[in-house]
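Peer 1: I'll drop the sequence and a predicted model, then ask my questions.
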Amino acid sequence: MLELTNEQIGGWVASFLLPLFRVASLLMVMPIFGAQFVPNRVRLLLALAITLVLAPNLPPMPMIDALSLRSLLLIGEQVIIGVMLGFVFQLFFQIFIVTGQIISMQMGLGFASMMDPANGVSVPLLGQFLLNMTTLMFLAMNGHLVAFEILAESFTTLPVGGGLLVEHYREMAGKLTWVMAAGLLLALPAVTALLVVNIAFGVMTRAAPQLNIFAIGFPLTLVLGQIIFWLAQADILAHFQVLSVEALQLMRELAQAR
């Protein structure tokens, strides 16, 4: 008859389940893999596959009792680390959604929105366009593989049971404000050009009060805004490379993997 001791069960829990919680938390929060259109079973199977590959190469895990309070605390620690690493990528993708929303509001296209299948919310049309393009470029540059590499390194730099450095993450939290700043910088050229167009229409209205600015200005602003947005896409790859490197570097700093 097969008998298992508490030490054996604790060793199995520590060697496989604890890393699984960190990997699964990252996949649940990370864009693309954590999107609503990805079934939970697919994410779970992917987390199991990644954990099976990582488990033999991970540092020794602490011996714990599977039903003790310490095991619950360690599980919560792994969940927090995985969520924080995935949250950085969420912020990175939100930059382009914010950019599209700012440009849409400036050109009068803010009313045009569509359902985002990844998050289940309504987003501006230009924001969804930039999000889809960013997703394709992110996968083309193997950004998801870099994220998994950082995740694997985090088990060495942030070992299971090593505790969370509160001061370190409090310092890193101040760097997360770059999302709104990056979104404004991306939208600044288009917003400036559209501001000049609106000022020109204001001068025309002042010079010719009988001119129906709503019948003429809105369609022209919409057409010119689309042209300006199309011209602004010429530099989107350069901005994407800079922001993606910054996001990955921030993720490495959160994981203390340098």
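Peer 2: Arrived safely.
Peer 1: Could you use CA atoms for every contact and neighbour count after this?
Peer 2: Noted.
Peer 1: which residues of the stretch 1-150 of the chain fall in strands?
Peer 2: Per DSSP state E, counting those that start in this stretch, the stretch 1-150 of the chain carries strands over the ranges 113-116, 121-124.
Peer 1: Quick check: which of the ones you listed is buried the most?
Peer 2: Comparing the strands of the stretch 1-150 of the chain by mean neighbour count (mean count of other Cα atoms under 10 Å), strand 121-124 ranks first with a mean of 17.
Peer 1: any idea how far that one is from the chain center?
Peer 2: Here strand 121-124 is found 16 Å from its chain centre; the criterion is Cα atoms, centre = their mean, to the nearest Å.
Peer 1: circling back: can I get the strands of the stretch 1-150 of the chain in JSON lines with distance to Leu18?
Peer 2: Listed next are those as JSON lines, based on distance: least, Cα to Cα, whole Å:
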{"stretch": "strand 113-116", "distance to Leu18": "33"}
{"stretch": "strand 121-124", "distance to Leu18": "32"}
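Peer 1: what about these, which gets the closest to Asn132?
Peer 2: Closest to Asn132 of the strands of the stretch 1-150 of the chain, according to Cα to Cα: strand 113-116, at 10.0 Å.
Peer 1: for that closest one, packing partners?
Peer 2: Helices and strands touching strand 113-116, by 3 or more Cα pairs under 8 Å, 6 or more residues apart in numbering; DSSP states H and E, are strand 121-124, helix 125-140.
Peer 1: Can you check which of those gets nearest to Gly86?
Peer 2: helix 125-140 (14.4 Å).
Peer 1: by contact count, what packs against that closest one?
Peer 2: helix 69-107, strand 113-116.
Peer 1: okay, now Arg206: neighbour count?
Peer 2: 11 (other Cα atoms under 10 Å).
Peer 1: Alongside the first one, take a look at this:
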Amino acid sequence: MLESINFNQLPGFLLVFIRVTSFFVTLPVFSYRNVPTKHKVGFSFFLALIMYFTIPMPEISVDSNYLMLLFKEAAVGIAVGLLAYIILGAIQIAGGFIDFQMGFAIANVIDPQTGAQSPLIGQYLYMITLLFILAVNGHHLMIDGVFYSYELIPIDHFLPLQDEGWIYFIIDSFNQMFIIAFLMAIPIVGCLFLVDIALGIIARTVPQLNVFVVGLPLKIFVGLSVLVIAMVFYVMLIRNLFETMLTTMRGFMQILGG
């Protein structure tokens, strides 16, 4: 296979390698810290080598525009992967809403995949989301998205950044993320709100009862109980969230491809 490489097309292979590597810098599942960097680079190299022999490769010369093409490929991979990661971040936002109502807001944990602090319930739901993505071969669909990005964004074309459509698309994607996070948090947050109302009524009718001592464990018990009951509902939302992430990736690449 290596004997068939046309070394005049090595600049084109470098463009492919830059885009694939940039995807894996921000793409969910592949970009996490517990995946060794040398494995990411090696996987990106061999995947780019496969794409080199699969996608139609135009003749690309090293000229004044080649450096701009390198930056364009890096920007495409990072932007699309980051947008997918932001959509998946709705899980963390929903967990933050739930933790605030349950009293876990001050008990954040370190996410081993990103190294940042994350809410307890948010981390729990996020791990379930990752397991769901791996169970339905979602990582294969992400790799397919990387492959088909060359049909939507040709390797030798520049991005139409003068069009403001991509800005509105990102804003709309943020709106979808918060709507999904709100839908995921509303069952538990709503039940805990009713618990707060009940505790307020008890505090007014039975002043001798210290609701601050009783309220926190009661809210934790109610919150965890509703979380167990609503897991089927959450799995459906996680599926919709994953479909939204793939649709958002494809729509954003279509806009960048003009």
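Peer 2: Thanks, I have the structure now. Worth saying up front: this structure is predicted, and the values here are computed from it rather than measured.
Peer 1: sorry, back to before: which of the helices and strands packed on helix 125-140 of structure 1 sits most buried?
Peer 2: A comparison of those by mean neighbour count, using mean count of other Cα under 10 Å, puts helix 69-107 on top with a mean of 21.
Peer 1: Dump the helices and strands packed on helix 125-140 of structure 1 to JSON lines, plus distance to Leu151 of structure 1.
Peer 2: What follows is these, written out as JSON lines (distance: least, Cα to Cα, whole Å):
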{"stretch": "helix 69-107", "distance to Leu151 of structure 1": "8"}
{"stretch": "strand 113-116", "distance to Leu151 of structure 1": "27"}
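Peer 1: circling back to that earlier point, tell me which of the strands of the stretch 1-150 of structure 1 approaches Thr177 of structure 1 most closely.
Peer 2: So among the strands of the stretch 1-150 of structure 1, strand 121-124 is nearest, using Cα to Cα, at 21.0 Å.
Peer 1: To what extent does the closest one diverge from structure 2 after superposition?
Peer 2: Compared with structure 2 after fitting, strand 121-124 of structure 1 has a mean deviation of 1.1 Å; criterion: mean Cα distance after the TM-score superposition for structure 1.
Peer 1: Pull out the buried residues from stretch 151-160 of structure 2.
Peer 2: 152-156, 158-159 (16 or more other Cα atoms under 10 Å).
Peer 1: buried ones in stretch 243-251 of structure 1?
Peer 2: Buried residues in stretch 243-251 of structure 1, defined by neighbour count with 16+ other Cα under 10 Å: 243-244, 247-251.
Peer 1: how distant is it from the center of its chain?
Peer 2: Centroid displacement of stretch 243-251 of structure 1 relative to its chain, using Cα atoms, centre = their mean, is 11 Å.
Peer 1: Specify, as a residue range, where it falls in structure 2.
Peer 2: On structure 2, the counterpart of stretch 243-251 of structure 1 by TM-score structural alignment is residues 241-249.
Peer 1: now what about the matching stretch, what contacts it?
Peer 2: 80-81, 83-84, 87-88, 133, 142, 145, 173, 180 (Cα atoms under 8 Å, 6 or more residues apart in numbering).
Peer 1: Average offset of that stretch relative to structure 1?
Peer 2: Taken over the aligned residues, the distance from stretch 241-249 of structure 2 to structure 1 averages 1.1 Å (mean Cα distance after the TM-score superposition for structure 1).
Peer 1: How about stretch 72-88 of structure 2?
Peer 2: Once fitted to structure 1, stretch 72-88 of structure 2 is off its aligned match by 1.3 Å on average (mean Cα distance after the TM-score superposition for structure 1).
Peer 1: got JSON lines for the helices and strands packed on strand 113-116 of structure 1, with distance to Phe214 of structure 1 too?
Peer 2: Shown next, in JSON lines, are these (distance: least, Cα to Cα, whole Å):
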{"stretch": "strand 121-124", "distance to Phe214 of structure 1": "22"}
{"stretch": "helix 125-140", "distance to Phe214 of structure 1": "22"}
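Peer 1: Tell me which of the ones you listed sits nearest to Met30 of structure 1.
Peer 2: Nearest to Met30 of structure 1, of all those, is helix 125-140, at 11.9 Å by Cα to Cα.
Peer 1: The closest one: which residues count as buried?
Peer 2: Here helix 125-140 of structure 1 shows 125-128, 130-132, 134, 138 as buried, counting by 16+ other Cα under 10 Å.
Peer 1: Select, from the residues you listed, the two members most distant in space.
Peer 2: The widest separation within the buried residues of helix 125-140 of structure 1 (Cα to Cα) is 19.8 Å, between Leu125 and Phe138.
Peer 1: On the three-state scheme, Pro219 of structure 1 is what?
Peer 2: helix (DSSP: H, G, I helix; E, B strand; the rest coil).
Peer 1: And it, how close does it get to Met107 of structure 1?
Peer 2: 10 Å (Cα to Cα, to the nearest Å).
Peer 1: repeat for Gly10 of structure 1
Peer 2: Taking Cα to Cα as the measure, Gly10 of structure 1 falls 60 Å from Met107 of structure 1.
Peer 1: again with Leu44 of structure 1
Peer 2: Note on Leu44 of structure 1: its distance to Met107 of structure 1, by Cα to Cα, is 42 Å.
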